[in-house]
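A.B. asks: Sequence first, then the predicted structure:
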Amino acid sequence: MGLSKTGFGAGFGALAVPLMALAVPVPQAAAIMLPLLAIMDALGLAAFIKEFDRQLIKLILPAGLLGTVIGTLLFGVLPAKVVAGVVGAITLLFLAIRTVFPPRADAPPPPRWLGFGLATVSGFTSFVAHAGGPPISFYVLPLRLPPVRFTATMAVFFAAVNASKWIPYAWLGLIDLGNLSTSAVLAPLAPVGVWIGVRLVRRVSPTLFYRLFSLGMLLTGCKLLWDGIR
């Protein structure tokens, strides 16, 4: 997750909760990850805060926060594994479309209404299982931002979305001493991934960057879909 927070291999980030859910229930896994995400978000913002796309954030951030509100209202009603399966299926469908019909260099950017809708879905899936990366990527990837600007924009978006989860998670009873203790044990690993990712994302070519991103989304889509159907 730390590596993914810098954009380098960002598709892998959505695997964190499903993998942790092999050992603990999904809500507990999400609660354990939240303090770790706060650390990673702070480090990511420190590295990239000056380089995000302001116009894009004005579009997607309000939608992402709306998604967290929807997630709060539906938490416990819609099983997290159902959400994971849907996100996995959509992720694989998106990758298949991009492989069969690769975007042209002169293709127009996707419509803004699609960005608002996908950002809302991203806020919802991020709230339920910290799996917000794939939905918002469907809109942002075709914009062909430079890797650093893409990373900076995603850092700002998810830092705000993750910060908005604290009060709802506490209200839902997910913030407790046991989960926070586990977070504290894992916390020293968070800066390591971010440190590695910050250095890699500034050195790799855009082509390699987006290929690695797609690989991460492929593996994430397969894992999330498997969680949903097994």
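C.D. replies: Great, that's in hand.

A.B. asks: going forward, measure contacts and count neighbours with C-alpha atoms only.
C.D. replies: Noted.

A.B. asks: Find the residue at the geometric middle of this structure.
C.D. replies: Taking C-alpha atoms, centre = their mean as the criterion, Gly133 is the residue nearest the geometric centre of the chain, at 2.9 Å.

A.B. asks: dropping in the other structure now:
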Amino acid sequence: MDITFVLVAMLGVLLTGIAKSGFAGGVGVVAVPMMAPFIGGAEAIGILLPVLLLMDLLTLRVFRRQLSWALFKPLLPGIVIGIVLGSLLLGVVSERGIQALIGLMGFWVLAQRRWPWLAGRGVNLQGTAAFSLGGIAGVGSTLAHAGAAPLQAYYLLQGLDKERFLAQVSLAVACMNAIKLVPYGALGLLEFTLSPLLLVLLPLAWLGVQIGRWLSRKIDGELFFRIMMWLLAINSLWLLGQAVVG
């Protein structure tokens, strides 16, 4: 196993863990694009899913008192349909179109937060918006573990406080990753054996979650959401860049 690949995977998992518990995945699952040049995107997605599931469990335990199924349920139908569609497209369609769609969606949400009049009379967060953002999240997550941005957008529009925002994004991402076990298993992408790489990555997943939670506690609510806006902008810009240059 190439030592450069191992070091890149370790760094990617650590950063992803910090982002998941501290900033609601605000920089995305950076481990996928970091690992993809070495082993391919589909293989990276399959290897990382067990690691992401561990991060999800750890993060849900941290936010267990703030979780609300009622706030998550409007997203569920769109997420399921998005995962089904993403599974059908996996390995068939280029990731660029999905990356561009998620990037543009992120900038639209940022524009609505900056200039509220763009939202018109308001967004129906229980209907079309929930289904659409859930669907985009499902497709993006299945194809590239890039589904956090639509979920962040959905909950940013609801004006939740910092703890509830982190809890709800964590719950939605965890459910999405759990649902993906079915199509990933059917496609033979899962890597649940305790390979040497997984034995290295799992402790780093735990460490990343702990660091992220510590950082989030040190930041007050107003600064936190300002950081979230910047992270959403950076993630959206990066996705658009990937869509253009590959």
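C.D. replies: Now that the structure is in, tell me what you want to look at. These numbers come from a predicted model, not from an experiment.

A.B. asks: returning to that earlier point: which position in structure 2 pairs with the residue nearest to the centre of structure 1?
C.D. replies: Correspondence of Gly133 of structure 1 to structure 2, assessed by TM-score structural alignment: Ala148.

A.B. asks: Surely that match and Val173 touch.
C.D. replies: Yes: the criterion here is C-alpha atoms under 8 Å, and Ala148 of structure 2 meets it with Val173 at 6.8 Å.

A.B. asks: quick one: common contacting residues for these two?
C.D. replies: Common contacts of Ala148 of structure 2 and Val173 (C-alpha atoms under 8 Å, 6 or more residues apart in numbering): none found.

A.B. asks: What is the neighbour count of the aligned partner of Val92 of structure 2 in structure 1?
C.D. replies: Under the alignment defined by TM-score structural alignment, Val92 of structure 2 corresponds to Val77 in structure 1. For Val77 of structure 1, the count of nearby residues is 9 (other C-alpha atoms under 10 Å).

A.B. asks: Aligned counterpart of Gly208 of structure 2 in structure 1, please.
C.D. replies: Gly208 of structure 2 maps onto Gly193 in structure 1, by TM-score structural alignment.

A.B. asks: name the element that match belongs to?
C.D. replies: helix 190-201 (DSSP states H and E).

A.B. asks: Show me what that helix is in contact with.
C.D. replies: 1-8, 36, 39-40, 43-44, 47, 147-148, 209.

A.B. asks: Repeat that for stretch 185-200 of structure 2.
C.D. replies: Residues from elsewhere that reach stretch 185-200 of structure 2 (C-alpha under 8 Å, 6+ apart): Val6, Met10, Ala42, Glu43, Ile45, Gly46, Ile47, Leu49, Pro50, Val51, Leu181, Tyr184.

A.B. asks: what number of residues lie near Gln126 of structure 2?
C.D. replies: That count, for Gln126 of structure 2 with other C-alpha under 10 Å as the rule, works out to 13.

A.B. asks: And Ala36 of structure 2, by the same measure?
C.D. replies: Neighbours around Ala36 of structure 2, by other C-alpha under 10 Å: 16.

A.B. asks: need the contact list for the match of Val92 of structure 2.
C.D. replies: Contacts of Val77 of structure 1 (C-alpha under 8 Å, 6+ apart): none.

A.B. asks: likewise Val148 of structure 1?
C.D. replies: Here Val148 of structure 1 is in contact with Phe48, Glu51, Val201, Arg202 (criterion: C-alpha under 8 Å, 6+ apart).

A.B. asks: Just tell me what it corresponds to in structure 2.
C.D. replies: Val148 of structure 1 maps onto Glu163 in structure 2, by TM-score structural alignment.

A.B. asks: Now which residue in structure 1 aligns to Glu222 of structure 2?
C.D. replies: With TM-score structural alignment as the criterion, Glu222 of structure 2 matches Thr207.

A.B. asks: Could you report the separation of its match from Phe213 of structure 1?
C.D. replies: 10 Å (C-alpha to C-alpha, to the nearest Å).

A.B. asks: Please say which of these two ends up with more neighbours.
C.D. replies: Neighbours per residue (other C-alpha under 10 Å) separate Thr207 of structure 1 from Phe213, with Phe213 holding more: 20 against 10.

A.B. asks: List the residues that contact the more buried one.
C.D. replies: Here Phe213 of structure 1 is in contact with Gly7, Phe8, Gly9, Ala10, Gly11, Phe12 (criterion: C-alpha under 8 Å, 6+ apart).

A.B. asks: Going by neighbour count, which of these are buried?
C.D. replies: Gly7, Phe8, Gly9, Ala10, Gly11, Phe12 (16 or more other C-alpha atoms under 10 Å).

A.B. asks: unless I'm mixing things up, the fifth one is touching Ser4, no?
C.D. replies: To tie it back to what came earlier, the one meant is Gly11 of structure 1. Yes: here Gly11 of structure 1 lies in contact with Ser4, judged by C-alpha under 8 Å, at a distance of 6.8 Å.
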